[in-house]
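Q: here is the input, now give the coordinates:
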Amino acid sequence: MTTTPAPAGSRYLITRSRLIKAPAARIFEVLATPALHSVIDGSGTVRGEQPGGPARLSEGARFGMNMKLGPRYRILNQVVEFEEGRRIAWRHFSRHVWRYVLEPRGESTLVTEQWDARPVPWKLVLRLTGFTRRHPESIEKTLVRLEEYVTGRP
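A: Sure, this is the predicted structure:
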């Protein structure tokens, strides 16, 4: 596991990376498939895809997810960055971005996941509710689950 710290003074950009022995195209397919997000989620909050969204994400696609963070709720996301096989990111109404960047490295891929809350206007709420403390561990768990899923090995 390679851990990449956020830039100095930015607790609102959390970045973690993991070298996964799988091709970038295979990893990207998992990330671009909303039905698999609950399978790889390391936070325990993603409960499944909301009916009616696309089976595969693309630039500008809107997709919903069933969530549970305390009470159950639904959230609508929009893909805001998309480069086939290399980068995918989405955000919802609060403006923070979940981003995945894939860098092929021979037979492996360096997968970087970021939670970028720098555009959020109410950053203090994120800090007081513990998001900035919980996300590093959740991201690390997500990367492990992603690796397990794409390689078929625990």
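Q: for the rest of this, base every contact and every neighbour count on C-alpha atoms.
A: Will do.
Q: strands of the chain, start to end?
A: Using DSSP state E, the strands of the chain run over residues 2-3, 13-20, 46-49, 62-68, 72-83, 87-91, 97-105, 108-116.
Q: which of these sits closest to Arg153?
A: Of all the strands of the chain, it is strand 13-20 that lies closest to Arg153, at 11.3 Å by C-alpha to C-alpha.
Q: what's the neighbour count on Leu57?
A: Leu57 is flanked by 20 other residues according to other C-alpha atoms under 10 Å.
Q: tell me who's in contact with Ile88.
A: 31-32, 79-82, 99-101 (C-alpha atoms under 8 Å, 6 or more residues apart in numbering).
Q: same question but for Ala32, I mixed them up
A: For Ala32, the contacting residues are 56-58, 88, by C-alpha under 8 Å, 6+ apart.
Q: of the residues you listed, which pair is most distant in space?
A: By the measure C-alpha to C-alpha, Arg56 and Ile88 form the most distant pair in these, at 11.7 Å.
Q: next one: the most centrally placed residue in the chain from Arg105, what distance?
A: In the chain, the residue lying closest to the centroid (C-alpha atoms, centre = their mean) is Trp98, at 4.6 Å. Distance of Trp98 to Arg105, given as C-alpha to C-alpha, to the nearest Å: 23 Å.
Q: quick one more, to check against the first:
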Amino acid sequence: MGTRQVSRTAVIAASAEQLFELLADPAKHPLIDGSGTVRSSGASAPDRLSLGARFGMEMKMGATYKIQNTVVEFEENRLIAWRHFMGHRWRWLLKPLDDGKTQVTETFDWSTATAPFVIRLAGFPRKNAQGIEKTLERLAGMFPG
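A: Reported below is the predicted structural model:
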């Protein structure tokens, strides 16, 4: 993990395929978001994400706003990442385990951000670490073991 990355990992009692279907459906993102900022997918969002897909999200952090994302990494049932307009990425890595569970790592990667000083000044690394922890808890709650 680099100095401009925040990651957390959890083992979830679901297959990588089940988890990937959830992550690849932008309409489901509000269900798992632990930050409390994701409200809904935009009207033009595809039903299922793929490499290069663009999708908007309705957000709220104080004020409501919309953000456009582009899928920049995609490996079916293993890896998906999308980039915001300022260059930072949200990445999900899924590693199937022998017992049918999956090791899930979510990463906020701001090493590619166009204005990393803004991200640092706004306290996003700390806030996003907390949001990721809550997201993984919510995800685990959707698939009780």
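Q: please state their TM-score.
A: TM-score of the superposed chains, computed with TM-score structural alignment, normalised by the length of structure 2, equals 0.95; 144 aligned residues with a C-alpha RMSD of 1.2 Å.
Q: what's the counterpart of Gln50 of structure 1 in structure 2?
A: If you follow Gln50 of structure 1 across to structure 2 using TM-score structural alignment, you land on Gly42.
Q: hmm, who's touching stretch 128-145 of structure 2?
A: 6-14, 32-36, 106-108.
Q: so who does the residue nearest to the centre of structure 1 touch?
A: 89-91, 113-116.
Q: give me that answer again for 6 Å
A: 89-90, 114-115 (C-alpha atoms under 6 Å, 6 or more residues apart in numbering).
Q: find the nearest non-adjacent residue to it, please.
A: Nearest non-adjacent residue to Trp98 of structure 1, counting by C-alpha to C-alpha, 6 or more residues apart in numbering: Trp115, 4.9 Å away.
Q: who's in contact with the one you found?
A: Trp115 of structure 1 neighbours (C-alpha under 6 Å, 6+ apart): 13-14, 97-98.
Q: how about the residues you listed in JSON lines, adding distance to Tyr73 of structure 1?
A: Converted to JSON lines, the contacts of Trp115 of structure 1 look like this (distance: C-alpha to C-alpha, whole Å):
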{"residue": "Leu13", "distance to Tyr73 of structure 1": "25"}
{"residue": "Ile14", "distance to Tyr73 of structure 1": "24"}
{"residue": "Val97", "distance to Tyr73 of structure 1": "19"}
{"residue": "Trp98", "distance to Tyr73 of structure 1": "18"}
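Q: and the aligned partner of Glu137 of structure 2 in structure 1, how many neighbours?
A: By TM-score structural alignment, Glu137 of structure 2 lines up with Val144 in structure 1. Close neighbours of Val144 of structure 1, defined as other C-alpha under 10 Å, add up to 19.
Q: what does the one 5 residues further on give?
A: As a burial measure, Tyr149 of structure 1 scores 16 neighbours (other C-alpha under 10 Å).
Q: can you tell me the closest non-neighbouring residue to the alignment partner in structure 2 of Phe63 of structure 1?
A: The alignment partner of Phe63 of structure 1 in structure 2, by TM-score structural alignment, is Phe55. Excluding the flanking residues, the one nearest Phe55 of structure 2 by C-alpha to C-alpha, 6+ apart is Ala45, at 4.5 Å.
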